[in-house]
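Novice: task: produce atomic coordinates for the following.
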Amino acid sequence: MTAILLATPYYPPNLGGVQQYVWNLARQLRKRHDWRVVVVTTAEPGVAYRREVDADGVTVHRLPSLRRISNTPVGTGWTGAIRRIIRDEKIDLVNAHGPVPLFADLARRAAGDVPFVLTYHAGRMRKGSLAPDLVLATYEGMLLASTVRRSQELICASEHVGDDLPKLFSGRQTVIEPGADLDLFRRTPVPPEQRIVFSASLEKATAYKGLADLLHAVARLAPSLPDVHLEVAGSGTAEQDYHELARRLGISERVTFAGYLSGERLAEAYRRARVLCLPTHFDNYPTVIVEAMATGRPIVATRVGAIPMFVSEGGSGLLNEPGDIDALTGSLRTVLTDYDLAARLGATGADFVAANLSWQHQSDRHVAVFQRAMAGGRTVSRTEASRQG
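Specialist: Reported below is the predicted structural model:
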């Protein structure tokens, strides 16, 4: 039985696109391919190391961290700890996930001669201020570049990632987008209720997901749509700030903060809603959009990252520019008041996911890349990679 180590700085119950990507991949490797799956991740600052085995048989090692700098966990002794896990768990392949700096790079160092695959989930990391951007550019040009060179195989979570960092990946990457588990995210008819769902981390560092914009849009919709309601699936350090914003806008009774949802509870939240809205200011390929599309829900989102590559304007959703609350309000109003349009958009999205983005299919593609890495192979070009997909 092949044993794989998935190295990711964050993992559920921490909520986020990369976390859900790794969580889904772990389960498909266990259920569909009968691999032994081990995850190494970090615990919250101040929480001791622990090893656990979840209900699906995935072993999870949570390494202690000292603090977070922006969204990057910082700790000591991680390279040695990962090396011991690789040895003790008899790992055949390491697959590390970026872009959070350092963790994937330490996993590559710990892997030694064990085959290593890097999966990268975002384009260039920039904060919009000189000092942080200089640090991130230096990281990408030096430490990350070294990790890329020493990887047997490279996976990018969308075409956007490779297009944004062409010199880094040099056409070696295989593109494998996030998928949806079609057994879990089952397609159902669009409900008549004027209900919006938002699903994302509510950490202060992920304010870019646009929940504040969405709350302002709901406040603008409320006078003319008395039944409009927003369900927020997520938790984090900024949650109370959003509660306070809803109160100031006078829409507290129109917003349900459901907390962290996963699995069937998250699928039920999608199915309760008329539309999923993610007005993110920058992003790569949000998994929640794919999952909501799989359930047959139309999407209202923004033209950032890879979103326009899989949410077709007027086909499976409506797209706006980030930060344009007037346009966001108009798109939501359209979907919430035109049931036939919502049903058509939802059906188009569900058909697209079923044909192209099931996690069952995407896990098969991962296994092909992993087996190539273990056999010593290496991708040659994006064109060849797309043919293999």
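Novice: all contacts plus neighbour counts: C-alpha atoms, from now on.
Specialist: OK.
Novice: residues contacting Ala267?
Specialist: Ala267 is in contact with Leu184, Phe185, Arg186, Glu291, Ala292, Thr295, counting by C-alpha atoms under 8 Å, 6 or more residues apart in numbering.
Novice: what's the first helix or strand after the helix or strand that it is a member of?
Specialist: Using DSSP states H and E, the element containing Ala267 is helix 263-272. Note on helix 263-272: by DSSP H and E, the next helix or strand toward the C-terminus is strand 275-278.
Novice: for that following strand, packing partners?
Specialist: In this structure, strand 275-278 makes packing contacts with strand 195-199, helix 287-294, strand 299-302, judged by 3 or more C-alpha pairs under 8 Å, 6 or more residues apart in numbering; DSSP states H and E.
Novice: show residues contacting the shortest one.
Specialist: Contacts of strand 299-302 with the rest of the structure, by C-alpha under 8 Å, 6+ apart, involve 275-281, 289, 292-293, 307, 311, 316-322, 328, 331-332, 345-346.
Novice: show me how to select, in PyMOL, the buried members of the residues you listed.
Specialist: Listed next is the PyMOL selection for buried residues among the contacts of strand 299-302, using 16 or more other C-alpha atoms under 10 Å:
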select buried, resi 275+276+277+278+279+280+281+289+292+293+307+311+316+317+318+319+320+322+328+331+332+345+346
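Novice: identify the farthest-apart pair in the contacts of Ala267.
Specialist: Leu184 and Ala292 (11.1 Å; C-alpha to C-alpha).
Novice: where is the longest helix in the chain?
Specialist: helix 339-356 (DSSP state H).
Novice: and that one, what's buried?
Specialist: Buried, per 16+ other C-alpha under 10 Å, within helix 339-356: 339, 341-354.
Novice: I'd like the structure of this one too, to check against the first:
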Amino acid sequence: MDATHPQTGHPIRVAMVARAVFPLHGYGGIERHVYHLTKYLTQLGVVVTLYVQSLPPNATPGDLRPHAIETLRYDYTSPILPPNGVIGRQINFPIYSWRIGRRVARHVLHSNFDVVHTQGLCAFGYAAARHRDPRLQTTPFVANPHGMEEFRTSDRIKWLAYAPFRFLYAYGHRQADRAIATDSCTKDDLPRYLGVDPARVVVIPSAIDVAECLSQVRSELRTALRFRLGLTSGNPILLSVGRLEPNKGFDVLIAALARLRDELPPNWRWLLVGSGSARTALEQQIREAGIAEHTVLVGRLSDEELHSLYEEIDLFVHPTRYEGSSLVTLEAMIHRRPVVASAIGGIPDKVFPGRNGLLVKPGDVDDLTAQLRAALAARAQWSEWGAESERIVRSTFDWPVVAQQTLALYHELLAGNHTSHPTRSG
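Specialist: Next up is the predicted model:
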């Protein structure tokens, strides 16, 4: 499908509205999502104007080449409050969203864009402008809410603190012509948490760039990591990746490995990549569980180091208590690794029991122990499971595939199917 507007014949012009984008502002999942979506839509011929917060000094866009980059101030609370702390974020982000939404609306009224596509809370500002001015209703509005961690947190204080944020988040996405669910198994979350009309929900997966991931593997890094992490004699080698925070469930995995300690081969290894506030508590639990000699808390790794490390491990374990789409699971899968992961968020759309891994009840030590035991018993199938992991990613979760699905959605809306559409899978 080409990027030609079905009615005017000119290239489709999209306002991509976000707070931050890789590599200009950071390395998080949403930043990378905006980067890859912009990159691959541009390659398809879509004219993308990227709206983001002010650029840091000496920022370089790498191979990010949108038609234009429009920026706006985000931080209004420093040095009094951290700009992305619980309170600072709830002040800064709504103001930013409101102001950038009004700016985009002015350009839409001047017929500069054919589609407005927002990321996260940026939906709020444009939705408010669209509600006030009926002329904006004729331009398709697509909103992507991403992981919605504020709706899933088990921390009551954070839950209460984020109440205004959740209200604005829900309001913005209810006004969109289409709200994107990043996995089929989480599409009901948008009506449940945000109040979005189910007929306006469309499933388009979050993705990884397969070629980019595999190109970052370095043979010299693989060798260095083997010696640095003591992997030369490890068998099997288990890997987990994520922020060291309670919601990632690494404490559950430690408890399960402690139970399996006497059943595992004498030289097994578990590598935990990431940093966060729970590191000290996890270190203490590892010592008390008697698995310290088998465990390495690796800390943060560069992209090249991490993708090289995926090539050195045998099994990827992701014991998260709650999750969005889980890009680290996809990363492990493209490196042909079998996966044991929690049946939460978008993971059941990626891990299929007996095909490329096993699923676990989130937060359940008994079930994680049982599923790890089952995975170890099926070790002869790990190569087959890994091949299936790769096939799943290449067919469904590679950015060139997902960009085409996004372009198809734009065509659908520009053809006049604005107001409602049956929920469909990406």
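Novice: what residue in the first structure is paired with Thr396 of the second structure?
Specialist: The equivalent of Thr396 of the second structure in the first structure is Asn356 (alignment by TM-score structural alignment).
Novice: ok, Arg150 of the first structure - contacts?
Specialist: So Arg150 of the first structure contacts Arg108, Phe116 (C-alpha under 8 Å, 6+ apart).
Novice: which residue in the second structure aligns with it?
Specialist: Match for Arg150 of the first structure (TM-score structural alignment): Gln175.
Novice: and the gap between the match of Thr396 of the second structure and Ala375 of the first structure?
Specialist: Note on Asn356 of the first structure: its distance to Ala375 of the first structure, by C-alpha to C-alpha, to the nearest Å, is 27 Å.
Novice: who touches the longest strand along the second structure?
Specialist: In the second structure, taking DSSP state E as the definition, the longest strand is strand 47-53. The contact list for strand 47-53 of the second structure (C-alpha under 8 Å, 6+ apart) reads 11-21, 38, 41-42, 66-74, 100.
Novice: okay, helices next: where are they in the stretch 151-300 of the first structure?
Specialist: All helices of the stretch 151-300 of the first structure, identified by DSSP state H, counting those that start in this stretch, fall at 159-164, 166-169, 211-221, 239-248, 263-272, 287-294.
Novice: would JSON lines of those helices with distance to Thr42 of the first structure be doable?
Specialist: Shown next, in JSON lines, are the helices of the stretch 151-300 of the first structure (distance: least, C-alpha to C-alpha, whole Å):
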{"stretch": "helix 159-164", "distance to Thr42 of the first structure": "25"}
{"stretch": "helix 166-169", "distance to Thr42 of the first structure": "26"}
{"stretch": "helix 211-221", "distance to Thr42 of the first structure": "26"}
{"stretch": "helix 239-248", "distance to Thr42 of the first structure": "22"}
{"stretch": "helix 263-272", "distance to Thr42 of the first structure": "21"}
{"stretch": "helix 287-294", "distance to Thr42 of the first structure": "21"}
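Novice: of the contacts of Ala267 of the first structure, just say which sits nearest to Asn71 of the first structure.
Specialist: Glu291 (24.4 Å).
Novice: ok, the closest one - contacts?
Specialist: Gly179, Ala180, Asp181, Phe185, Ala267.
Novice: OK, contacts around the third one?
Specialist: Contacts for Asp181 of the first structure (C-alpha under 8 Å, 6+ apart) come out as Asn24, Glu291, Ser358, Trp359, Gln360.
Novice: what is the equivalent residue in the second structure for the second one?
Specialist: By TM-score structural alignment, Glu291 of the first structure lines up with Glu331 in the second structure.
Novice: and its match, how far is that from His131 of the second structure?
Specialist: For Glu331 of the second structure, the distance to His131 of the second structure - C-alpha to C-alpha - is 40 Å.
Novice: tilt between the longest helix seen in the second structure and strand 47-53?
Specialist: Longest helix in the second structure by number of residues (criterion: DSSP H): helix 86-109. Interaxial angle of helix 86-109 of the second structure relative to strand 47-53 (axes from the mean of the first three to the mean of the last three C-alpha atoms, to 10 degrees): 150 degrees.
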